[in-house]
Structures are given as structure tokens and as C-alpha cells.
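S.K.: heads up, no residue letters with this:
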């Protein structure tokens, strides 16, 4: 994995010193909260409902065991013993004290981490495929290019005050596991007819108030021009993106306003002067970065079938089916540690679990871990012969729930329990649904389904692209929940459609049950929930959900009361 060079160390040290002085001035009332706000946001510090929250960057989701142990240390010393892994492949600590935040950043710097670019109107933490470097369908490892983008964007003087926040995702495989279509810029590796490596460039994806699937503005960009072309996109956005209305400031709104063809023309015109500039990536520079991500010293191992060896252990078999993924090197597998145990807020991990996951990484996976945008943790390089031992250990620590990709693998933002922007709570809804469907055989029968919950329209829970999406809304001062179905991420990304009026919190488990009943009744062989929805449309699901009131769970609002 990437190691800080002298410039990284210097930048982070100087930023911490600067921030420490800013915090002291705030504590001394030499800075007002309004003056301090942009300064703290530049360092990933938010004010939430009850306390400050610090968001720490995990570039492209890659962690060392040492860095994970630092998270455990921070959770114990500065927080309440846990952290929350997010859909941006970051981690958040929700109960930090302002005066201690410079010390937290200093501790992070000791393991080559920071909180830069986790907030504010800048280029945010670049995200990627959690199976980068090991996926069987990978064309090239995207992490070196993600690292190049990180270095280029950090404190870029032209892009530190953009019209709005800006998110970039990069995928290097045939299957899109980085959700590139819902990012401001989505990059996916492709080969042209000559076999050369380059990128397909999508722009203008996003969720929030105006969910949009990104548009392709270039089918093939030679990889040496990655930075120059992305800079051309950024220049056009920085110049023409709206600054008078933050709800219309994202690049997707600009693209919609001028049209894809005109936007592409402007980018190509801007690119003319950048194309062969000093920012063109040389082979030497790329080889330097790629060297940080060279493959581990894999052993020559026989490919085995762990399920066959433990055929009498159904629980282990379920875990293998859902939590273990194929690896490009024979004899190895990638393992997903589930942070979705029923009764625990999705994405949360205790300090003890973080230390434990770091230990697992050291003993089973070359000391590395990955954070997924589905809020789980991956050990990417586990020998197949050690899967049973790993499962036994993970199970004892509550990290082996065999539900990856199933209904209870819920993506969920912190919602109204923490976030000052939220209209409604998310965590209690996730908990109630998980408890209602906490039966592994039933979950396996339902099959792949993504349930995503957001506490407000900002869509941190990615509800727009959930097979079932739940959005918390405020209705006359009460918390209600709007439901959409048919959303999808990946190669066939789609925005879900709202089924009708919103529901009370108490009604939500029954609503999900009714949606599933329609699916189980109408599905064809091997058809996923999202496939059935896209084939039949919303109508049969809506009709059944609203056919009769949900008993003992509040009321169903009328058709004229859309939230």
C-alpha cells in the first residue's frame, strides 16, 4: 500500500499545527463559531446534534492493520468506544471533544492518516473497488490511479473552493463495484480495439434532491491523460457551476442545464491546452506509484473447496456462500467481515472489534484491510485452507453474520440519532427491519437485495440506488418514511421509483414484508428482487402495500398526502 513521502508528511504536519492554533483561538473566543466553521470543516470536523463528529479519510478504502489499531485507540481514548464506517469508505467518530481534535489528528499522522478532504467544497476522498488488486474480473488495479488523483487533488489551489463538494470513484474491473455512475466523476478502466488501457469517463452522477445517473462524456481516455482530462472537467465546473444556490450547485445540475453534448464540448476545448502539459502521466511516474501496490508474496497453494471439507457444517456453508469472494490467485479468497449483526447499527464497530480485525489481517491477510462502501470490512488475501479457522474467530466476535448482499446487509446513515441535517432517525428503522427478518434461511431464499436507508434527502445512505430505498422525511414535525423500489448500483445503475405516500416508523417492517411477498409471488427462476421490479414496474407492489391498513402500527396516509 502507499507510503507517505516527504511532501505528505510535511503537508499533514503543517495542517495539524495550523489547526491546533485555530482550535485554541476558538476556545479562547478569538474566533466566532461562524469564523471557525470553514476552518474545522477543512479538517473533517462537523457539529452534530450532541457533539462534534470527526470524519477520517481512508483513501480508496485501503487500511493497514496499524491504521485500524489507531482507529481502535481513538475510539477508546477520545470517543465512546466505537466508530462508524461510512458509504464513502471513511470512518466517523461521533463523540469527540473540540479541544482534543488536534491530538487526534496528530495521532493519525503517526500512522500516515488524516481528515483532509472529508468535508467542504473540495474534491473528497477518492473511492474505489474494495476488491481492487485481487478481483478475478479485474482489468488493471485502479488503486495507483486513485492514489495519483489523491495526490493531485490534495490542496489543489484551484479546487479548494468549488461550487459544491465533489466526489470521484474509480473502477478497474469488468463489474462495477465502485458505484461510479452515482459520482460527480466516475472512471472505469477499459481497453480499446488496439488493446490499450484507458478510462471511460462518466460525469454528473449523484443523489440528493436530484438523483441522476452519470453521463458518459468520453468512451476512451488514454491513461496518461487521466489528470489533464479530470482537470479540464473541474475547470469547466469551477467556472460555470452555480454558487447562488447550494441545492443547484453540483455538477449534475450544470450538465442538465447545458446538455451533455455542450458540456463535453467545453471540456474538450479546455483540454486542448492541458493535454500535453506537465501533468501528463509519464511511464516512470506511474511505475513509481504502481510499485506501492505490487502483489503480495503469495504462496503456491492448491485450490480447495472448503465447503466440501466441512459439508456437515451448514452455518459455515452459509458464510462461505455469502461472505467469501473469488480471488485471482489460486488457493486464496477474499473475505467480507460483516458489520451488520442484528442489534448493532450498520457500519459500527467497537474498539475491541477494530483491534481484533487488525489481528486477523496480520495473521490471515498480509496486514491489510479494506473498507467497503456497503459499510463492511474486507480481508482481501486469505488462504482457502484457513477460512474455517478465520470463520470461527470472526463468529466469536460478531463479525461473521452470513448476510452479505442479503436483506439485512443494510446500508444506513447515522440519521437523526446524530446528524443535525437529518429529518428522521435511520438506525431504529434498520434495527426493526433486521429483527423482523433475522432468519438466515428466509434471507437466502429471498436472495440478493439491497436495502438502503437515508435520514434525509442528502442521501448518505444511498437510498436512491437501493433495491428498496427508505428516505426519512419530516411531516408536520413527525418522522415519516418514503419508500422507493427498483434502484440499482453497478453496471446497470438505476434510480428507484417512489411507491406512494410515506409511512410511520412502526409500519416500516410490515411494508418491507409486503414488498417481499409480491416479489416471492411474482418472481421467475433466478430473478432478483430488482429484476422483478424492473420487469413488472411499481404498480403491483404499490397495490399490495396499500391494499389494507397495517394493523396496530399507526395509519396509512391517504393518496393525497404525499410527503
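M.R.: Arrived safely. On a predicted model such as this, the values are computed, not experimentally measured, just so you know.
S.K.: all contacts plus neighbour counts: C-alpha atoms, from now on.
M.R.: Will do.
S.K.: Residue 149: neighbour count?
M.R.: Residues near residue 149, counting by other Cα atoms under 10 Å, number 19.
S.K.: so it, which of the three states?
M.R.: helix (DSSP: H, G, I helix; E, B strand; the rest coil).
S.K.: Which helix or strand contains the nearest residue to it once chain neighbours are set aside?
M.R.: Residue nearest to residue 149 in three dimensions, not counting chain neighbours: residue 227, with 7.1 Å by Cα to Cα, 6 or more residues apart in numbering. If you go by DSSP states H and E, residue 227 is part of helix 226-240.
S.K.: So the residue nearest to residue 149 versus residue 21, what's the distance?
M.R.: Residue 227 sits 34 Å away from residue 21, going by Cα to Cα, to the nearest Å.
S.K.: Of these two, give the one with the bigger neighbour count.
M.R.: Taking neighbours as other Cα under 10 Å, residue 227 and residue 21 compare with residue 227 leading, 20 against 12.
S.K.: how near is the more buried one to residue 152?
M.R.: 8 Å.
S.K.: Surely residue 350 and residue 80 touch.
M.R.: No: assessed by Cα atoms under 8 Å, residue 350 is found out of contact with residue 80, at 9.0 Å.
S.K.: Overlap of the contact sets of those two?
M.R.: The overlap between the contact sets of residue 350 and residue 80 (Cα atoms under 8 Å, 6 or more residues apart in numbering) is empty.
S.K.: what are the ranges of the strands in the stretch 351-500 of the chain?
M.R.: Secondary structure of the stretch 351-500 of the chain (DSSP state E, counting those that start in this stretch): strands at 368-371, 377-383, 411-412, 451-454, 468-475, 478-485, 497-498.
S.K.: Let me know the angle separating the fifth one from strand 478-485.
M.R.: Taking axes from the mean of the first three to the mean of the last three Cα atoms, to 10 degrees, one finds strand 468-475 and strand 478-485 inclined to each other by 150 degrees.
S.K.: Against that first model, consider the following:
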């Protein structure tokens, strides 16, 4: 029989609030397996074991805690075992999905490369990676089929030309996105290169910052196109002109996508060029000290900022970490030029840079060598990678432009504003990724070829971005694409499952075509199979062109129309 509390009886004591694992509030006792592993041994220390033990004794000798955790601190992930279909991704344990080969991520802060460095990466690709090479949307280059026995030699070759894999993955400061045209663009507001290089030199590989709650992404740009997708990074600096203080940076904090997307917010500050490094350090240390560590899926900066708000975050930054107040500052102006830098553009010194598209970032060791050959043939030794899976060749003489463009065309690299080639991105996909459900790279290439054939002669008012992701995460930024595709299995009416995508439409970051950044719209039940992808995108584009208002962008149209127009 249910007992009724007597009058005046004391209430049941409140259940104690669970710790969030914030070091400065809750102490540093590890609250999950990831935190235990990091506390027991810093991820940076695994390099010695790789060089002295694992590379000599082979894959079977690797400690599982190193293999599935600390290896990431040096840019290494096991890749997916071939032949495992997407339907089994969530059903198998990680060790059942993984192969005895690795993806190796080469860290390229700011996207700055020399032709010598590119040749080195190409040589490693051909010698140790079966010719694989992918450009990521983080300005890195990823290689595949890497065996543990060859990792020390790969490090030796990379470091000999000034490259590294240090903290290319893991719960650390990942690669620093930088404007691909830093120091060369004629319309640049400020060159962020000194800040990027100082942060990299002083803090990448620093043990005091090598145990963050989770990954931590930085972006810095001095270009008015805002070309580093600052809205979706943990900490970003965007060039802005203060009416009294001149050119400095606007500070943004707390952006990220994945399964819980959130845009970064301005702290309302003006950061002087000489304050960027210490301000970055303060924001990073806040994440280290106050970031949530109890639950792995809540351990990103965006969750802390959502709870604190920008005002509290700024106050903590200034009072506890900087020791001084930052100046108030204006928001950066809306960009009026595209940030992917595709095409031929004049540099500040009178020479030209040429931005080219690799379809969905797919390259090869051979192609990287050919790009280096072509650049050097015309006197250039400098290149840049971009946050849009593009490559820029710098320092081209005006008289050589046509010949260089023709040479790039011969390599399959387009410097034109193609219908879809330019604005298509794809993640690694099921070919190598243990999280993926569908194939992405070849699917993207096939879709681009079909769409450019079917829509030849169509005059699009602006590029329509098409982003393909192999799983529910967002490595290819699907929520910020005009048409974003999230990999999943699609079940037909007769119960047959096929690889396909959930569709997001109308997303985008701040640009000349939108008033502000916005997430894509989803329509209940709107899914498309891989086989029907080109048909669906073609239909959607034709509906947009037929139904748009004057000067209306695809994004505005996609958010305005009824669901039926998008199905």
C-alpha cells in the first residue's frame, strides 16, 4: 500500500548534481575511459613506442589503448577493413571494422606548402600509401594504406622539409585554418601568417595543451572573403577595421557541426594583431580548464558556450586568463567575394595566383607530383591548400597564365567556375572510414559528371554547393551546404535497403549570397538513394530556376517553398 508522508516530514534530499568533469570546478579525477587513458599517459608520449617498439614488432604488438587513442596525437587512425558494407557499421565493434593499415594526416597549418614539401608528400604516398592522397576541408592532406613499420621513415621525410603530423588528430589543437591567400592577396586587410606560425611553433606539441576535453579547431583570416569558415570553428579570428584602432581581429568562439550543429558567437571584442596569440591561448586554456569531460558527446566548446553565453565567456577570458580588458569592436562586414579562391586572381606584387578544383578533394601521389612539376615549370615554388578542398598555385607571371591554366586542365584540375565541380565536397566515406555507411568520393565524382552534362548551358545565378557525408557526422559540412547529404541506408517500399542520404537543403555560411549563416532545412522523409542522386539534384535545380524570385538565392528559395517543392 502506498504510504503518504506525514505532515511535517522532511522532504527527500535532492539528488546531488553530477559532475561535468570541469577541471577548475570538479577536479581532475577522470570520469570515463578516454579521460583515464589521457591521465595515465600523455598522447604525445606514444611516438617513442611507435619508433622503438611498434614499428619493429608490427601491428600485433600495439597496445589497444595506444592504437585506439594515443595514436591520434600523431595523426594516425586505423582505416576501415575492405568489404564491410554500410549496414554493418553500427553492428560491429571498432576492432572488427578496422584494418591493419592507417590513415595518416599531414598537418598543414594555414595551408602553406612549397613544391618541395608537396613532392615529399607525393613520394610518401607512392612509396608507402599505394598512391593515395586526399585534400581535406581542414587544409590537411590524408594518406591511406600506411603500415606501422613505415611510420618512422615517413616522419623523417616529412620533418626534413618542415612538415609534421603532430596533433593532427586527438583531443588537442588541430590544424590552424588560415586564409589561403595570406600575405599575397591584393585586397587582404592583414596577413595572419605571423600569428599562425607563432601559435604552431609555441603550442603544437606542448604537453600543457595536449589533454583537452576533445578536439579543438582554430581559424584565422585577414581576407575580406572570410575564407576560413569561422562560424563553425571553436576559436576564430576574423579581420576587421576598428574606426579608431585600425585593423585587428573580431573574436568568435564555440562553433561546430556534427550531430548537434551550433554556430560560433562573437565575443564583441577587437583583438590587436599583437594580442592574437595570447588571446588564442586564453580561449584554449578555458576549454582545457572548464570544458565538459564527463560525457564525450558533450565535450566540445560549443556546449560550454551555450551554457555560459558570450558575455560570461568574455569576462572569464579577460579576468582569469588575460588579466586585462579587450577593446570592444565592430562586426566584420559581410563578404562580397567567394572564399574558395577558384580562378585567376592578381596578387599584391603584380603576379597571379590560380585556384583549382579537385573533385571532392581526391588526388593521388602522381597528381601531387604533376602539380609540383607544373608550378616549377613556370617559376613557382609556393602552393596553398584551402578549407574547401582546393589548391592554389602562387606567383604566376601574367604572360604564363593561359599556359598554366591549360596545363592544369590537362591534369583534370579546373580553374573555371564550373556548375558543380567547384562547389562539391565529400568526406572520406566508406572506402576508408570506420564510421561511414555509404561511399562518397566516387559518388560525388559521378554526380558532378552527370549534372554538368545534363545541365550544360544552364546559367546558374551562383554556384550551388553539394556536400556528401558518409555518416551522421558532418566532416563535409552538410548542414551548411545548399544541398547537404547525410549518409544512411534508405529502405524502399518493399523493404530493400540501399545506400543513400538524408537531404538537407538551404544551408550556408555568411557570404555575398546570404544575409547570415544558416543551417540547412530537413523535410520529413526526404531521402535519396545513391543511384538516384543525380536525378534528384537535377530536378531540384530546375525547380529552383523556374520558381525563384528576382535575385533570390538557392538558400532563400529552399527555405521559402513548401515541402512538396523539395521532394
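M.R.: Yep, that arrived. The structure displayed is predicted, hence computed values, not measured ones.
S.K.: Can you give me the TM-score here?
M.R.: Comparison of the two superposed chains (TM-score structural alignment, normalised by the length of structure 1) gives a TM-score of 0.79, and 481 aligned residues with a Cα RMSD of 2.6 Å.
S.K.: about what we covered before: how about residues contacting the very next helix or strand once past the helix holding residue 227 of structure 1?
M.R.: Next along the chain after helix 226-240 of structure 1, taking DSSP H and E as the criterion, comes helix 251-258. Applying Cα under 8 Å, 6+ apart, the set of residues contacting helix 251-258 of structure 1 from outside is 184, 203-206, 212, 214, 237, 240-242, 263.
S.K.: And residue 182 of structure 1, what's its match in structure 2?
M.R.: When structure 2 is aligned by TM-score structural alignment, residue 182 of structure 1 is paired with residue 232.
S.K.: I should have written residue 21 of structure 1 there, sorry.
M.R.: Checking TM-score structural alignment: residue 21 of structure 1 goes with residue 52.
S.K.: Helix, strand, or coil at its match?
M.R.: For residue 52 of structure 2, the secondary structure call by three-state DSSP comes out as helix.
S.K.: Which parts of the stretch 401-550 of structure 1 are helices?
M.R.: Using DSSP state H, counting those that start in this stretch, the helices of the stretch 401-550 of structure 1 run over 427-436, 440-446, 508-522, 529-536, 539-545.
S.K.: Residue 262 of structure 2 -> structure 1?
M.R.: Residue 262 of structure 2 maps onto residue 212 of structure 1 when the alignment is built from TM-score structural alignment.
S.K.: and the gap between its match and residue 469 of structure 1?
M.R.: According to Cα to Cα, residue 212 of structure 1 stands 15 Å off from residue 469 of structure 1.
S.K.: who has more neighbours, the two?
M.R.: It is residue 469, of residue 212 of structure 1 and residue 469, that has more neighbours when counted by other Cα under 10 Å, with 29 against 21.
S.K.: who touches that one in this structure?
M.R.: If you count contacts by Cα under 8 Å, 6+ apart, residue 469 of structure 1 has them with 451-453, 462-463, 483-485, 487, 496.
S.K.: at 6 Å what do you get?
M.R.: Residues near residue 469 of structure 1 by Cα atoms under 6 Å, 6 or more residues apart in numbering: 451-453, 463, 483-484.
S.K.: Identify the residue of structure 2 aligned to it.
M.R.: Here residue 469 of structure 1 is matched to residue 484 in structure 2, going by TM-score structural alignment.
S.K.: how close does that match sit to residue 423 of structure 2?
M.R.: Look at residue 484 of structure 2 and residue 423 of structure 2: by Cα to Cα, they are 11 Å apart.
S.K.: and the helices of the stretch 401-550 of structure 1 as TSV, adding distance to residue 176 of structure 1?
M.R.: Converted to TSV, the helices of the stretch 401-550 of structure 1 look like this (distance: least, Cα to Cα, whole Å):
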stretch	distance to residue 176 of structure 1
helix 427-436	26
helix 440-446	23
helix 508-522	25
helix 529-536	17
helix 539-545	28
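S.K.: for those, which one sits closest to residue 232 of structure 1?
M.R.: Among these, the nearest to residue 232 of structure 1 by Cα to Cα is helix 529-536 (36.4 Å).
S.K.: so where do the strands sit in the stretch 51-200 of structure 2?
M.R.: Remark: strands assigned in the stretch 51-200 of structure 2 by DSSP E, counting those that start in this stretch are 76-80, 98-106, 112-114, 132-135, 141-146, 173-178.
S.K.: Now the second one: buried residues?
M.R.: Same thing as strand 98-106 of structure 2. Buried residues in strand 98-106 of structure 2, defined by neighbour count with 16 or more other Cα atoms under 10 Å: 98-106.
S.K.: Now tabulate those residues in a markdown table and tack on distance to residue 169 of structure 2.
M.R.: Formatted as a markdown table, the buried residues of strand 98-106 of structure 2 follow (distance: Cα to Cα, whole Å):
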| residue | distance to residue 169 of structure 2 |
| --- | --- |
| 98 | 17 |
| 99 | 18 |
| 100 | 18 |
| 101 | 16 |
| 102 | 13 |
| 103 | 11 |
| 104 | 10 |
| 105 | 8 |
| 106 | 10 |
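S.K.: closest to residue 382 of structure 2 among those residues?
M.R.: Of those, the one sitting nearest to residue 382 of structure 2 (Cα to Cα) turns out to be residue 106, at 17.3 Å.
S.K.: Tell me the one of the contacts of helix 251-258 of structure 1 nearest residue 478 of structure 1?
M.R.: Looking across the contacts of helix 251-258 of structure 1 and measuring by Cα to Cα, the closest to residue 478 of structure 1 is residue 206, at 27.5 Å.
S.K.: for the closest one, what are its contacts?
M.R.: Residue 206 of structure 1 makes contact with 182-183, 212, according to Cα under 6 Å, 6+ apart.
S.K.: ok, and the closest non-adjacent residue to it?
M.R.: residue 182 (4.4 Å).
S.K.: Quick one: map residue 357 of structure 1 onto structure 2.
M.R.: Counting by TM-score structural alignment, residue 357 of structure 1 lines up with residue 371 in structure 2.
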